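1. let me see the structure of the following:
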Amino acid sequence: MSANIHPTAIIHEGAQLHPSVTVGAYSIIGPHVSIGAGTCVGPHCVIEGHTSIGDDNHIFQFASLGAQPQDKKYAGEPTRLAIGNRNTIREFCTFNTGTSQDTGVTRIGDDNWIMAYVHIAHDCVVGNNTILANNATLAGHVHLGDWVILGGLTGVHQFVKIGAHAMAGFASRVAQDVPPFMMIEGNPLAVRGFNLEGLRRRGFTPERLKAVKQMHRLLYRQGLTLEDAMQAIAALLQEMPEAAQDIALMQSFLATSTRGIAR
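-> Below is the predicted model:
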């Protein structure tokens, strides 16, 4: 056994661990698990199911990754959990595999900071560079864009999509789609503004910030119907070409929203 594997850990035959992986005391790694270089698995973790974990992740004690989905329709299909690189996964997190009612994969991207007691249910897709504070809970089929921040005790309803750079305050109840860049809070949920400080920290230019501010106004401050707001946002491409990628991101999100946007 590798010197990086505690002698009390149980590594099932068939598990594929890079030689540099560290596994703490009493952890259990199932037969269909693969773990990439430099990943550290703390003590008392259970990693099971068809689960792939990339490089340089830090998984703290008592995490449960790759267990069967909490879905009564699940009938033992070999669905998957895929976790990318450089993620921090704190204590008591629970991530489930997907279901055949969706793509069959629960997917976590790269460079995410996931705090204690976070639950990520079946078929969720979490992007890159997100922050999920303590006890944030994602029901099945939730999609989080890159750079999303969820405050502690926030609950996200199944099938909800939250766009890139959005931020939810503490204990928010999210039951509708949240457009990119927006700041939301509360129960009932309300859009409080846009994520100005977060965008500044990510290097958004004044021109791009101006475009995001204008999109927020069109959606939430001018009394427009959603259809009229979408047309006005499309017109911004001519006025603000330097923000074309941000406008396109908003257009794509609004066009594919299935639960209606939080307004």
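2. every contact and neighbour count from this point should use C-alpha atoms.
-> OK.
3. could I get the full set of helices for the stretch 101-250 of the chain?
-> For the stretch 101-250 of the chain, the helices defined by DSSP state H, counting those that start in this stretch cover 196-201, 206-220, 226-239, 244-256.
4. okay, now residue 73: neighbour count?
-> 10 (other CA atoms under 10 Å).
5. cool, and residue 196?
-> Neighbourhood size, residue 196 [other CA under 10 Å]: 17.
6. contacts only, for the residue lying closest to it once chain neighbours are set aside.
-> Leaving aside its chain neighbours, residue 196 sits nearest to residue 209 (7.4 Å; criterion: CA to CA, 6 or more residues apart in numbering). Counting by CA atoms under 8 Å, 6 or more residues apart in numbering, residue 209 touches 196, 199, 200.
7. report the contact partners of residue 60.
-> By CA under 8 Å, 6+ apart, the neighbours of residue 60 are 41, 42, 43, 45, 88, 89, 90, 91.
8. sorry, back to before: quick check, nearest of the contacts of residue 209 to residue 20?
-> Residue 20 has its nearest neighbour among the contacts of residue 209 in residue 199, at 36.3 Å by CA to CA.
9. would you agree that closest one is in contact with residue 165?
-> Yes: at 7.4 Å, residue 199 and residue 165 qualify as touching, with contact defined as CA atoms under 8 Å.
10. of these two, give the one with the bigger neighbour count.
-> Using other CA under 10 Å, the more surrounded residue of residue 199 and residue 165 is residue 165, with 24 against 18.
11. surely residue 48 touches residue 35?
-> No: taking CA under 8 Å as the definition, residue 48 is not a contact partner of residue 35, at 11.5 Å.
12. need the residues touching each of these two.
-> Going by CA under 8 Å, 6+ apart, no residue sits against residue 48 while also sitting against residue 35.
13. coming back round to it: most widely separated two among the contacts of residue 60?
-> 43 and 88 (14.9 Å).
14. in contact with residue 232, which residues?
-> Per CA under 8 Å, 6+ apart, neighbours of residue 232: residue 218.
15. for residue 241, see how far away it is.
-> 14 Å (CA to CA, to the nearest Å).
16. same deal with residue 34?
-> Taking CA to CA, one finds residue 34 at 44 Å from residue 241.
17. for comparison, sequence B:
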Amino acid sequence: MAIHPTALIDAKACLDSSVEVGAYSIIGPDVCIGAGTKIGPHVVIEGHTTIGSDNTFFQFSSIGAAPQDKKYAGEPTRLEIGDRNVIREFCTFNLGTTQDLGVTRLGNDNWIMAYVHIAHDCQVGNHTIFANNAALAGHVHIGDWVILGGFSNIHQFCKVGPHAMVGMSTSLTQDVPPFVMLNGNPAAAHGINVEGLKRRGFSREQIAAIRQSYKLLYKSGLTLEQAKTALDQQIAGLAPEQVTHVQAIREFLDNATRGIVR
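-> Got it, this is the predicted structure:
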């Protein structure tokens, strides 16, 4: 292991032989780090924290600290981080709590910029981008390919569906359906993330179906229950390659817990 002599690594910590640890970093006894991961200088990793392979942690991050929850009483809750994530400077990721799943999760291939906070019990998917100072309160769920703009703030228990895009400095207090772009205070929807979908290989027909779903939900003047019925009718007439994405929108509406931005 390429470990700087000033780094403090507990003898009980489990580090792959290829892990690199920079100067003055501290790694606690219940930490496990996979192959190829690089820990920069002045990083603190503690708690029951599992980190996968080929991650990069820049300097001054605090990973696996106790949740900022007054109910937390030192239970052995966890933080799990997947593979190939980039975590920039001054990020703070907290452990879970027993009031939820007991684990905070960050998936694979995420790009997490400076000063991002991921609170207790958050569940973050894959291929996300969190710009500087984005902050998740507790129990937030973020789907795959979501983009959070700088200084965006997500209220506790909110859900953001896959491929959604939250604009800079947006304060989000309700759930965001898949594919939707929104910003402002209060947050308001402004179409679907067309450019992102094109970059990810969505076909013209798939994007057209998603756009039609957006119109039914946001532009038709229908109540939410009426829009759900209209989406069911749309799904019944779609080609097989279009159904999956519209079905994802429809299922999200049934599982929204804080109401949707609308």
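18. for the contacts of residue 209 of the first structure, which one is nearest residue 78 of the first structure?
-> The nearest one, if we look at these relative to residue 78 of the first structure and count by CA to CA, is residue 199, at 39.6 Å.
19. residue in the second structure matching the closest one?
-> Here residue 199 of the first structure is matched to residue 197 in the second structure, going by TM-score structural alignment.
20. equivalent analysis for residue 227 of the first structure, please.
-> Checking TM-score structural alignment: residue 227 of the first structure goes with residue 225.
21. quick one: neighbours of that match, just the number.
-> With other CA under 10 Å as criterion, residue 225 of the second structure counts 12.
22. the one 3 residues further on too?
-> For residue 228 of the second structure, the neighbour count with other CA under 10 Å is 20.
23. and the one 10 residues further on, by the same measure?
-> Neighbouring residues of residue 238 of the second structure were enumerated by other CA under 10 Å; the total is 15.
24. residue 33 of the second structure now?
-> Considering only other CA under 10 Å, residue 33 of the second structure is surrounded by 24 other residues.
25. OK, contacts around it?
-> Applying CA under 8 Å, 6+ apart, the residues near residue 33 of the second structure are 14, 15, 16, 19, 50, 51, 52, 53.
26. ditto for residue 139 of the first structure
-> Counted by CA under 8 Å, 6+ apart, residue 139 of the first structure has contacts 120, 121, 122, 124, 155, 156, 157, 158, 159.
27. could you count how many residues lie near the aligned partner of residue 141 of the first structure in the second structure?
-> Counting by TM-score structural alignment, residue 141 of the first structure lines up with residue 139 in the second structure. For residue 139 of the second structure, the number of neighbouring residues by other CA under 10 Å comes to 24.
28. just residue 237 of the first structure next, same as before
-> Neighbours of residue 237 of the first structure (other CA under 10 Å): 17.
29. give the contact list for whichever residue in the second structure pairs up with it.
-> Structural alignment (TM-score structural alignment) places residue 237 of the first structure against residue 235 in the second structure. By CA under 8 Å, 6+ apart, the contact list for residue 235 of the second structure reads 243, 246, 247.
30. likewise residue 91 of the first structure?
-> Residues touching residue 91 of the first structure, when contacts are defined by CA under 8 Å, 6+ apart, comprise 59, 60, 61, 62, 63, 115, 116, 117.
31. look up how far residue 68 of the second structure lies from the counterpart of it in the second structure.
-> Counting by TM-score structural alignment, residue 91 of the first structure lines up with residue 89 in the second structure. Applying CA to CA, the value for residue 89 of the second structure to residue 68 of the second structure is 20 Å.
32. just to revisit the earlier point, show me what the residue nearest to residue 196 of the first structure lines up with in the second structure.
-> Residue 209 of the first structure maps onto residue 207 in the second structure, by TM-score structural alignment.
33. what about its match, distance to residue 16 of the second structure?
-> Residue 207 of the second structure is 43 Å from residue 16 of the second structure, where distance means CA to CA.
34. are any of the contacts of residue 91 of the first structure buried, and if so which?
-> Among the contacts of residue 91 of the first structure, those classed as buried by 16 or more other CA atoms under 10 Å are 59, 60, 61, 62, 63, 115, 116, 117.
35. could you dump those residues to TSV with distance to residue 256 of the first structure?
-> Formatted as TSV, these follow (distance: CA to CA, whole Å):
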residue	distance to residue 256 of the first structure
59	34
60	36
61	38
62	37
63	34
115	29
116	32
117	30
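36. quick check: closest non-adjacent residue to residue 47 of the second structure.
-> Nearest residue to residue 47 of the second structure, sequence neighbours excluded (CA to CA, 6+ apart): residue 64, at 5.1 Å.
37. and that neighbour, what's its match in the first structure?
-> With TM-score structural alignment as the criterion, residue 64 of the second structure matches residue 66.
38. part of a strand, is that match?
-> Yes: per DSSP: H, G, I helix; E, B strand; the rest coil, residue 66 of the first structure lies within a strand segment.
39. number of nearby residues for it?
-> 26.
40. ok, it touching residue 49?
-> Yes: using CA under 8 Å, residue 66 of the first structure is in contact with residue 49, at 5.0 Å.
41. overlap in contacts, the two.
-> Joint contacts of residue 66 of the first structure and residue 49 (CA under 8 Å, 6+ apart) are 80, 81, 97.
42. what does the first one align to in the second structure?
-> In the second structure, the position corresponding to residue 80 of the first structure is occupied by residue 78, as judged by TM-score structural alignment.
43. surely its match is in contact with residue 96?
-> Yes: if you go by CA under 8 Å, residue 78 of the second structure and residue 96 touch, sitting 5.6 Å apart.
44. hey, what's in contact with both of these two?
-> Here residue 78 of the second structure and residue 96 have 102, 103, 104 as joint contacts, going by CA under 8 Å, 6+ apart.
45. looking at those, which are in strands?
-> Applying DSSP state E to these, the entries found in strands are 103, 104.
46. and of the shared contacts of residue 78 and residue 96 of the second structure, the nearest to residue 3 of the second structure?
-> Distances from residue 3 of the second structure to those, taken by CA to CA, are shortest for residue 104, at 27.1 Å.
47. excluding covalently adjacent residues, which one is nearest to residue 15 of the first structure?
-> Using CA to CA, 6+ apart, the nearest residue to residue 15 of the first structure is residue 31, at 4.5 Å.
48. do the same with residue 249 of the first structure
-> Using CA to CA, 6+ apart, the closest residue to residue 249 of the first structure is residue 180 (7.5 Å).
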